[in-house]
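K.L.:
need coordinates for the following:
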Amino acid sequence: MANPYKEIFSVPGTKGFSAAGFLARLPIAMAPIGIVAMLSQTHGEYWLAGAVSATFALTNALISPQVSRLVDRYGQAAVLTPATIVAVIAFLALIAGTNQGWPVWTLFVFAFLAAAMPSMPAMLRARWSDIFRDRPELNTAFAFESAADELVYIAGASLSVGLAVALFPEAGMLISTAFLAVGTFAFVLQRGTEPAVRHVAGSAPQKSAIRLRPVQIITLALIFVGSTFATAEVSAVAITKELGQPNAASLVIGVYAVGSFVVGLILGALNPTMALQKQLMIAVAILALTALPLPFAGTVPMLAIAVFLSGVAISPTFITAFGIVERRVPEAMLTEGVTWVTTGIGIGMALGAFVAGWAVDNFGAQNGFWVSIAAGIGAVLTIGLGQRILAGEDCDDGVCPLVQAAE
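P.N.:
Take a look at the predicted model:
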């Protein structure tokens, strides 16, 4: 049996942009936790560290789709270069301000400006879509990207905190900023695989991709999915601490991510032919069902097993969700459409961490997992009710008439 991953990387240029893109997206995981590690050590105030980090994360969630919209209009090289320069300068200023004890308000300003950092997962998927459009290899490429995203979250956060603790407070942010600069510019220089700029026929000025019903449905569903991801992390930390084994939290969280990573690679290799909206429905249903045992896992081994099982559907959900976006969004809006979906994941993670933390504080560590169950049900209902639109029924060239009603 041929190795499908070897086949997708046999296309000239794919290894280069994939390697550069992996480096460039490490800051997605490194920067938010790196800001917390840096400021908590230098200022000794966790509220400040969390507030500055949240300013960056939430502002980036709102700005990155607009950056991607400009990419769809003017091309990757034309937009990524200035956006990355702004983000890199802002990160360096944030690091300098922290080190030199500049006024606190300046830290928030620099965090706000750093949010110009582009969504590299969207840029990578746009290149794969341009190469393998309407071909089965695209599902394998998306599977690889979802697995790479998992690896970024596993390695990035640990690397950022580890550097800050082992070397000096700003170390994690310095390396993260270097990865962003080197990775993005190496990515931009590879013009041979850059998607051509396309325009929507009869549409001037171009509308936002978030006004398309398929994008709205997928984004909302992945807000719920992102909530389950964050809830597992928060609850695992709280439960292992309550059980007197706080060091086991990293093992439990790692098992959660590894399960998703492995299943995602397998799915990409198998490349099932079932309709994507049906695959997504199955994935979110499994996600909801496997969350049910979580509140009842009373020991670390039981918790690890339950968390492993609950993570197996994460990558399949991401793979099929991005596949649907690629098919239901016009080519001229694809990068922005993918970015809105990744933004949904980020928003879900932020909301999930907050709600799970509140549940743990008020009802006990074990009960944080009820947030995962509720979020899983929300994802099932969203995808279930959206099946007809996600299937492309009553749509013309991937743009549903209902989109026009939403305008």
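
K.L.:
for the rest of this, base every contact and every neighbour count on C-alpha atoms.
P.N.:
Fine.

K.L.:
residues in contact with the one residue sitting closest to the centre of the chain?
P.N.:
By C-alpha atoms, centre = their mean, the chain has its centre lying nearest to Thr342, at 4.6 Å. Contact analysis of Thr342 by C-alpha atoms under 8 Å, 6 or more residues apart in numbering lists Pro121, Ala122, Thr219.

K.L.:
distance check, His199 against Leu167.
P.N.:
His199 sits 49 Å away from Leu167, going by C-alpha to C-alpha, to the nearest Å.

K.L.:
neighbour count winner among the two?
P.N.:
Neighbour count, other C-alpha atoms under 10 Å: between His199 and Leu167, His199 has more, with 16 against 10.

K.L.:
residues near the nearest residue to the more buried one once chain neighbours are set aside, how many?
P.N.:
The shortest distance from His199 to any non-neighbouring residue, by C-alpha to C-alpha, 6 or more residues apart in numbering, is to Ala332 (5.2 Å). Using other C-alpha under 10 Å, Ala332 has 20 neighbouring residues.

K.L.:
correct me if wrong: Ala332 contacts Pro195.
P.N.:
No: using C-alpha atoms under 8 Å, Ala332 is not in contact with Pro195, being 10.1 Å away.

K.L.:
can you pull the contacts of Glu233?
P.N.:
Counting by C-alpha under 8 Å, 6+ apart, Glu233 has contacts Ile253.

K.L.:
quick check: buried residues in the strand or helix carrying it?
P.N.:
In this structure, Glu233 sits in helix 213-242 according to DSSP states H and E. Across helix 213-242, burial judged by 16 or more other C-alpha atoms under 10 Å covers 213-240.

K.L.:
for Ser250, give its distance to Ala111.
P.N.:
From Ser250 to Ala111 the distance is 28 Å (C-alpha to C-alpha).

K.L.:
which one's more surrounded, the two?
P.N.:
The neighbour comparison of Ser250 against Ala111 (other C-alpha under 10 Å) goes to Ala111, with 26 against 16.

K.L.:
who's in contact with that one?
P.N.:
Contacts of Ala111 by C-alpha under 8 Å, 6+ apart are Val52, Ser53, Thr55, Phe56, Ala90, Phe91, Leu94.

K.L.:
one more sequence to fold, the one below, so I can look at both together:
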Amino acid sequence: MSLSASPAPASRISYGAVLGSPYVARLLGGTLTGRLPNSMAPVAIVLWTVETGGSIARGGLLSALYGLAGAVGQPTLGRLMDRHGQAAVHLPAALLNSALLVALPVAGPYAGPVLVMTIVVAAGLTTAPLETGLRGLWPSVLPDPRLRHGALALDTGAQGLLYIVGPLLVAALASACSAHLALVVTAALGLIGTAVVALAPPARRWRPAPPATTGAGQVPGLTSPGLVLLFVSLTGVGFAIGALNVEAVAMAERHGQDMLSGVVPAAFSTGSFLGGLVYGRRTWKATIPAQLRLAAAAFVTGWVPLLAPLGPYAATAAVMAPGAFLTVVVACAFVATDALAPAGRTSEAYAWLILSIGAGQSAGTMLAGRLAEHPLASASLPAAGALFALAVLLVAHPRLTPAGHILRRGRHRRPPPGRHKAR
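P.N.:
Prediction:
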């Protein structure tokens, strides 16, 4: 990919054509199913802890450890995927993750707190890198860059639905039966979804590009200024998301409406899904760095109305605006990462992108929790995170252009001969 070229006219993309392409529906459906534990497990762990006599605070700690371990483990799994292929990493990781989630309710009554914590952390660390893997498969599955652009926007936007469906499914299972069953179903869905992806021909055939080397024969790292600044900016995006989740709980308490704690994040995720659908239906004239800056600026602007003391219905509607631009920011960030990462390290780079958002989300949640009793400060945190992301992207702009490449119209760089092909 190069970075400067005369832009082509924008044109519409049919999602029917995207989903009708070979293996696309299977890979997307399997990835979404396999990633449901990302939203189900944290809730199921809290409910299981309370059900077995523990406190909500203890359940919250275990849930946070699971999520943090899941994010921290992704770069290592991404690097293994770049070396050994996708199926060789996905299946063992999913088997371990599922076994550990099932072991939690089995061992719980007889295990001490240290063993329970160890099981939870180990389960998080073995979360299969499905999101990273799917982004690596699109160039081989969809050679047409226009369809690939639509697929990227579709899978990025659909992620928000996981955080609507997953918690609701866990709550229903725990209410109808038990939190033990919720953990077992969570494990089963993760394993089934991962197997659907890992056993698909594109995943089994996928091979990483030969690693690039420097003049001294060394493999370059992921420390180019453009990549580092891009990842730093995305911590601000994650910070905004994490702060919103806590602000939704605080808003529910202020208005005496418990449902707001779930409705507000669901509205944000719905906005993200709809924004992704709109963005993915067209290719755009602007280069990817320009799209990234514009989307980040719109993301900041979307939070401004929420600085005012809005009523519950107005706040629920308003939060869809920043959500609509979240997918655009993340989708453009993945395309930029693809261009900036050295050959043979793309999966690992994607994983660091995901980790950056997750780390920022944890920080936003923590700080918002401390400021929850100060409504104005708490409400301003999402906008502050978004503003930080935009400021870093403005500084990073000259460095988001790798020499000899063009980042334009949502295109992934063309893989070198032999990359991502069957062997």
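
K.L.:
the helix holding Glu233 of structure 1 vs structure 2, average distance?
P.N.:
Superposed on structure 2, helix 213-242 of structure 1 shows a mean distance to its aligned partners of 1.7 Å (mean C-alpha distance after the TM-score superposition for structure 1).

K.L.:
and for stretch 16-25 of structure 1?
P.N.:
On superposition with structure 2, the mean distance recorded for stretch 16-25 of structure 1 (mean C-alpha distance after the TM-score superposition for structure 1) is 1.4 Å.

K.L.:
against structure 2, where does that stretch fall?
P.N.:
Using TM-score structural alignment, stretch 16-25 of structure 1 lines up with residues 26-35 of structure 2.

K.L.:
next one: stretch 306-325 of structure 1
P.N.:
Under TM-score structural alignment, the counterpart of stretch 306-325 of structure 1 in structure 2 spans residues 318-337.

K.L.:
stretch 241-249 of structure 1 now?
P.N.:
Against structure 2, stretch 241-249 of structure 1 falls on residues 253-261 (TM-score structural alignment).

K.L.:
need the residues that contact the matching stretch.
P.N.:
Counting by C-alpha under 8 Å, 6+ apart, residues outside stretch 253-261 of structure 2 touching it are Asn245, Ala248, Val249, Ala250, Met251, Ala252, Pro312.

K.L.:
how far off centre is it?
P.N.:
The chain centre lies 27 Å from the centre of stretch 253-261 of structure 2; the measure is C-alpha atoms, centre = their mean, to the nearest Å.

K.L.:
flag every buried residue along that stretch.
P.N.:
Buried residues in stretch 253-261 of structure 2 (16+ other C-alpha under 10 Å): Leu260, Ser261.

K.L.:
list the buried residues of stretch 8-26 of structure 1.
P.N.:
Buried residues in stretch 8-26 of structure 1 (16+ other C-alpha under 10 Å): Ile8, Thr14, Phe17, Ser18, Ala20, Gly21, Phe22, Leu23, Ala24, Arg25, Leu26.

K.L.:
quick one: residues contacting the first one.
P.N.:
What that stands for is Ile8 of structure 1. Taking C-alpha under 8 Å, 6+ apart as the test, what Ile8 of structure 1 contacts is Thr14, Glu137, Thr140, Ala141.

K.L.:
how about a cut-off of 10 Å?
P.N.:
Ile8 of structure 1 makes contacts with Thr14, Lys15, Trp128, Ile131, Phe132, Glu137, Leu138, Thr140, Ala141, Phe144, as judged by C-alpha atoms under 10 Å, 6 or more residues apart in numbering.

K.L.:
same question for the last one.
P.N.:
Under the criterion of C-alpha under 10 Å, 6+ apart, the neighbours of Leu26 of structure 1 are 120, 149, 151-153, 155-157, 159-160, 175-177, 179-180, 183.

K.L.:
ok, now how distant is Ala374 of structure 1 from Trp358 of structure 1?
P.N.:
Taken as C-alpha to C-alpha, the span from Ala374 of structure 1 to Trp358 of structure 1 is 15 Å.

K.L.:
between the two, which one's more packed in?
P.N.:
Just comparing Ala374 of structure 1 and Trp358: by other C-alpha under 10 Å the higher neighbour count belongs to Ala374, 16 against 13.

K.L.:
quick one: map that one onto structure 2.
P.N.:
Aligned by TM-score structural alignment, Ala374 of structure 1 pairs with Ala384 of structure 2.

K.L.:
isn't there a helix covering its match?
P.N.:
Yes: per DSSP: H, G, I helix; E, B strand; the rest coil, Ala384 of structure 2 lies within a helix segment.

K.L.:
quick one, helices of the stretch 51-200 of structure 1?
P.N.:
Counting by DSSP state H, counting those that start in this stretch, one finds helices in the stretch 51-200 of structure 1 at the ranges 76-100, 104-114, 120-132, 137-166, 171-189.

K.L.:
counting by contacts, list what the host helix or strand of Thr327 of structure 2 packs against.
P.N.:
Assigned by DSSP H and E, Thr327 of structure 2 belongs to helix 320-340. Helices and strands touching helix 320-340 of structure 2, by 3 or more C-alpha pairs under 10 Å, 6 or more residues apart in numbering; DSSP states H and E, are helix 130-141, helix 145-176, helix 225-255, helix 260-280, helix 288-303, helix 346-370, helix 375-396.

K.L.:
follow-up on the earlier one: quick one: which of the contacts of Thr342 of structure 1 is nearest to Gly346 of structure 1?
P.N.:
Ranked by distance to Gly346 of structure 1 (C-alpha to C-alpha), the contacts of Thr342 of structure 1 are led by Thr219 at 10.3 Å.

K.L.:
map that closest one onto structure 2.
P.N.:
Under the alignment by TM-score structural alignment, Thr219 of structure 1 pairs with Phe231 in structure 2.

K.L.:
if I look at its match, how far off is Gly360 of structure 2?
P.N.:
In terms of C-alpha to C-alpha, Phe231 of structure 2 sits 10 Å off from Gly360 of structure 2.
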